[in-house]
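> sequence? don't have it. structure:
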């Protein structure tokens, strides 16, 4: 973030507090603003947003309406009054396609707006200019500790003094400038230990940290600590009750006990109605029970049930029943919902359970496994539950593998921070001439204890940690930055980067990715974006719009791993593509039976008839390459040419490569 420091950050304004509401990119934007020096109070839902803004002490509110304009307009309306009372500024972030709705944005109460594509520096500048607007209105910086409605304190190591807001001083019965011992004595015992640990984390270099504890008057609160200049510490206390009881406000599912859920399913199955059952298994409850006591674990299970209920309210509504099953398991049964709604419900469950929980005095993360099965006439509820449990076990693998992923998930933030994620490049070769025309960027984890881990383990751990988007963004940035600095011998190669299903689901992703490309200095015209076909099934129209934006922006688009998921003509007809990449399993089938070869030939013929170039992945033998060439495939990648390489090894391969004529073709060799 050195670029931001060069142009100015929030540290040159008097009040570094910023309230952020982002429906789809809360964590990413929080990181951007925190790196720019703001102390961020972030939310993902509209519920209680106005109250959270009032208690935050901030005078700048940012509403990220990209990809969710109607929700954004409603949120702007919610915040308009408290922002005006502050007095404050209300900044709206919009997608490029929503620029024609600026009148509505202004009418909702926004004082400033920013339209994507934007860089991180522009995001930081916009917040600074919004604060300057507050100052011109006669507001601006007011000492946070002096505000009667704010619960906050600060610590200056130079003087050794604390300063406490009026509201907090009255609540704790301490002076406005208490001694450290007096302030600690006023806190619950468990909160003192959490505070000491948090301060040690700040002293060790972390810019911000948060912890939760109970206050007799307020109940559960989160304390946001941030390290400021010259070792100062600022703390803001936020009541938690509004966050844990969030709800979509939609007509929600029916709640039942396990026997009631069984009766609900059996009744519909007996009547010939289809029933789908999702069994949700939480991991990590045992550790909570052991470390914090069963009472904390029981509270957490009740909180998980409320979250599941809220998560499925919009996609399933009254079509579903939600119940606690056995142990740390829950079930969601639905009838007549349709596959798309069921997929959205399962995704919403995973997302909401991926958010941290507050248990005891700790902020805890739990893992969640979802197994879904479908039932019809002749099935029983007991049979569905048994099959759902088998589905969970089959999807999860053996227990040791699950435990390993859980352990790795805890290390993902450190892996990103310590630059343990390495980017390698696998050549893509033109079959008709043998030239290396491009590379695909592939991630590897250089784990300090476990050695090299592949992308499957890396992204599997990130998914368990709820950090898939953050990791994907990190890998994309690293690949683009390194490719932008390739030596002259590699300057003509295309670069292919991968995006995940979670990336695609984020509103405004195309603008964000193009901003990322431009910031790296790598030319758009030499970039190919590869999207796995399974991640596009949910909404072809949205996927088509996203890919069209990327192509209009100058990039090329490939559909990756084609032939392994839900391949259909609809994909090839509906999506604006440039390349089709045949999955390695389909590639290797070409040397199997005549029927296998017919399938591969059909895929290649369909792609070429639609004007798409075809890339075969996982080519390992001359026989595979020979058959692919005869069927009309234009490009290949795989170990027949090279494994994924470092930049130095790639440069040596390109510089020292000769061509070997085989069966009228040229293939890659050294």
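All right, it came through fine. Please read these numbers as outputs of a predicted model, since none were measured by experiment.

> From here on, just use CA atoms for contacts and neighbour counts.
Fine.

> The helix ranked longest in the chain packs against which elements?
What stands out as the longest helix in the chain, according to DSSP state H, is helix 294-316. Here helix 294-316 touches helix 285-292, strand 320-324, helix 339-354, strand 357-359, going by 3 or more Cα pairs under 8 Å, 6 or more residues apart in numbering; DSSP states H and E.

> Pull out the buried residues from it.
296-298, 300-301, 303-316 (16 or more other Cα atoms under 10 Å).

> Residues contacting the longest strand along the chain, please?
Counting residues, the longest strand found in the chain (DSSP state E) is strand 436-447. Contact partners of strand 436-447, identified using Cα atoms under 8 Å, 6 or more residues apart in numbering, comprise 415, 420-430, 451-455, 458, 475, 479, 492-498, 644, 654, 668.

> Now do the host helix or strand of residue 422 against strand 436-447, angle only.
Assigned by DSSP states H and E, residue 422 belongs to strand 421-430. In terms of direction (axes from the mean of the first three to the mean of the last three Cα atoms, to 10 degrees), strand 421-430 departs from strand 436-447 by 160 degrees.

> Second structure follows, compare the two:
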């Protein structure tokens, strides 16, 4: 790793500024908190233990220190006291997160040195706004951003640090590092500094430097560091690039047992599996080497478990899942594999060696099948579903982040796929990303070009055989790719942050079309979909009802459908929205019931009129006795709550007969008809048999 190569990297790495460092000390929520702030653009230097907190904060060069004292107030208070002097001297901010029950002890935090606080429960955006206020406070204390940059020089007492100028090839090391290395001067060549890495750690250092010159984002790696006495210890090297001044900064963190495990990648405290840092380290060590596979394994809608049964039940379920998937992975991948829990109900699985793609896909199918068996947790028998995204490593994977972004894209595609719960993205599929990007660009003009059609799928009364209503569905007439269905359309809209605009267009277009139906359709109801993003819009119910009135379609014939995921994501606003819509004259249906865990508790709490059984569940009724019992239970539950039941995806007379026997009220599906134009719907209603 020579001076010339690194200089070339530096010269070609001009771009946006790097992420600002943020020091995080969280006794119980480190991974979740670090993930949240990292996604928002901060570089989190996170710890779970308060040992050497002051020194770690100084080495981080952060403007804001966060102490998460939720559920551990006394530990948090002690940490605030230990950090207070360093925070004050460096004109930084000290934000403390506290439990609501500890708010009456805020005076103790203020006395200890805290400058800001936030009480739980809080939403992620509230945390991020509070961090921005704290950051602005620190900037003003320090005398502006230039003063902040000056403060981030290497001369902090006791800190092992260096800065390098790649135009000159020289590095300046801190006095503490000079003493540690036994160097005669603080000014040394960059080559001499890099030679401090022992052979086995040079690959990690090379990859870290490539990463930071590639994307400019702070990064880190661990290595052994020798001292003048001939000893050595493992340290973490934190790198930060200042493009404006042409400098690369390094700070060296000495690792104790706990922090060493964290830097290498330790264990997830809940499941005993490896943690996210371990997974990233596993990938990092294999970049540029032989072939390996990465699987992102996601338990869908797991938040419903926590909402319905409580976090203790959810945690017990995750522990059970971990015990099940670990042996399956070990059987295929052996000691070369890794299973790690990242956050929530998502796992990273890494497999290397002489394993072909078919065997990896088979493993993913086995994992999904194992998890989707009913899980017994305490007194609860819980059904789960899963999705898996798989990628194969490539020679041009420049960083762990690049590879994980590809894996995340594969998982995202698996989540919206109707065909398979497991999706492996090959090189050919990767190349289709250009097509996806083009579709996202095309969608923004599709509304203006009138390419989005509204079709209507009939809903039939099982008792009378009459068509009683329709569901409005969207199709995209793409000039190049032909007709694209709702799954593709909404996936593209979500990826391009165009979901709300598309949703509003479909709602408005559907009601206007239905308002102009002929008299033969004048008694039909119509259902339109409301997505999870609509729920968060200010005054959505009021604006929606005004739009319906303007269209001329009667409110009393309109049903609003919302999915389980939309409800559970933010139950309070969802309940308020549905109540407002019902008060305005609309009816309300919960859509796709049975695709995840479905809670009786929130069904009782919400103002609903219809329950729509997911097509897969409805089609399963013609399968085993067990499947019929599940459907019967759903219908009985709906009947007990006074809800009418609509079965989606009905395709055969056998399915319809069994649904009728169990008490289902309505159905839609190809047994009657697919989605139709308004004229096609008119013909069907005129010809449809009454019995």
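Perfect, thanks for sending it. Computed from a predicted structure; not experimentally measured.

> Let me see the TM-score of these two.
After superposition, the two chains reach a TM-score of 0.45 (TM-score structural alignment, normalised by the length of structure 1), with 332 aligned residues with a Cα RMSD of 4.0 Å.

> what helices or strands is the strand holding residue 422 of structure 1 leaning on?
Short answer (3+ Cα pairs under 8 Å, 6+ apart): strand 421-430 of structure 1 packs on strand 436-447, helix 468-484, strand 635-636, helix 647-656.

> if you compare those, which one is most tucked away?
Counting by mean count of other Cα atoms under 10 Å, strand 635-636 has the highest mean neighbour count of these, with a mean of 26.

> Just give me the neighbour total for residue 135 of structure 1.
Using other Cα atoms under 10 Å, residue 135 of structure 1 is surrounded by 17 other residues.

> my bad, residue 595 of structure 1
Residue 595 of structure 1, neighbours per other Cα under 10 Å, totals 11.

> again with residue 233 of structure 1
21.

> Equivalent analysis for residue 6 of structure 1, please.
Residues near residue 6 of structure 1, counting by other Cα under 10 Å: 9.

> Distance of it relative to residue 208 of structure 1?
Distance check for residue 6 of structure 1 against residue 208 of structure 1: by Cα to Cα, to the nearest Å, it reads 21 Å.

> Same check on residue 168 of structure 1?
To residue 208 of structure 1, residue 168 of structure 1 is 21 Å away according to Cα to Cα.

> what does residue 2 of structure 1 give?
In terms of Cα to Cα, residue 2 of structure 1 sits 18 Å off from residue 208 of structure 1.

> Between these two, which has more neighbouring residues?
Remark: of residue 2 of structure 1 and residue 208, residue 208 carries more neighbours, 21 against 9, as counted by other Cα under 10 Å.

> which ones are touching the more buried one?
The contact partners of residue 208 of structure 1, by Cα under 8 Å, 6+ apart, come to 202, 224-227.

> Of all the residues in stretch 77-91 of structure 2, which ones are buried?
Neighbour count says stretch 77-91 of structure 2 has 77, 79-84, 86-88, 90-91 buried, by 16+ other Cα under 10 Å.

> Now flag whichever of those is closest to residue 368 of structure 2.
Nearest to residue 368 of structure 2 out of those is residue 79 (Cα to Cα; 42.7 Å).

> any idea which helix or strand carries the closest one?
helix 73-89.

> so the helix or strand that comes right after that helix versus helix 73-89, what angle?
The C-terminal neighbour of helix 73-89 of structure 2 among helices and strands, as given by DSSP H and E, is strand 93-98. Strand 93-98 of structure 2 runs at 170 degrees relative to helix 73-89, counting by the same axes, to 10 degrees.

> Can you list the helices and strands that strand 93-98 of structure 2 packs against?
Packed against strand 93-98 of structure 2 by the contact rule (3+ Cα pairs under 8 Å, 6+ apart) you find strand 64-68, helix 73-89, strand 116-119, helix 124-142.

> how much space is there between the nearest residue to residue 235 of structure 1 once chain neighbours are set aside and residue 215 of structure 1?
Excluding its sequence neighbours, the residue lying closest to residue 235 of structure 1 (Cα to Cα, 6 or more residues apart in numbering) is residue 225, at 4.5 Å. Distance of residue 225 of structure 1 to residue 215 of structure 1, computed by Cα to Cα: 17 Å.

> just residue 290 of structure 1 next, same as before
Applying Cα to Cα to residue 290 of structure 1 and residue 215 of structure 1 gives a distance of 24 Å.

> more neighbours, these two?
residue 215 (15 against 11).

> Lovely, talk soon.
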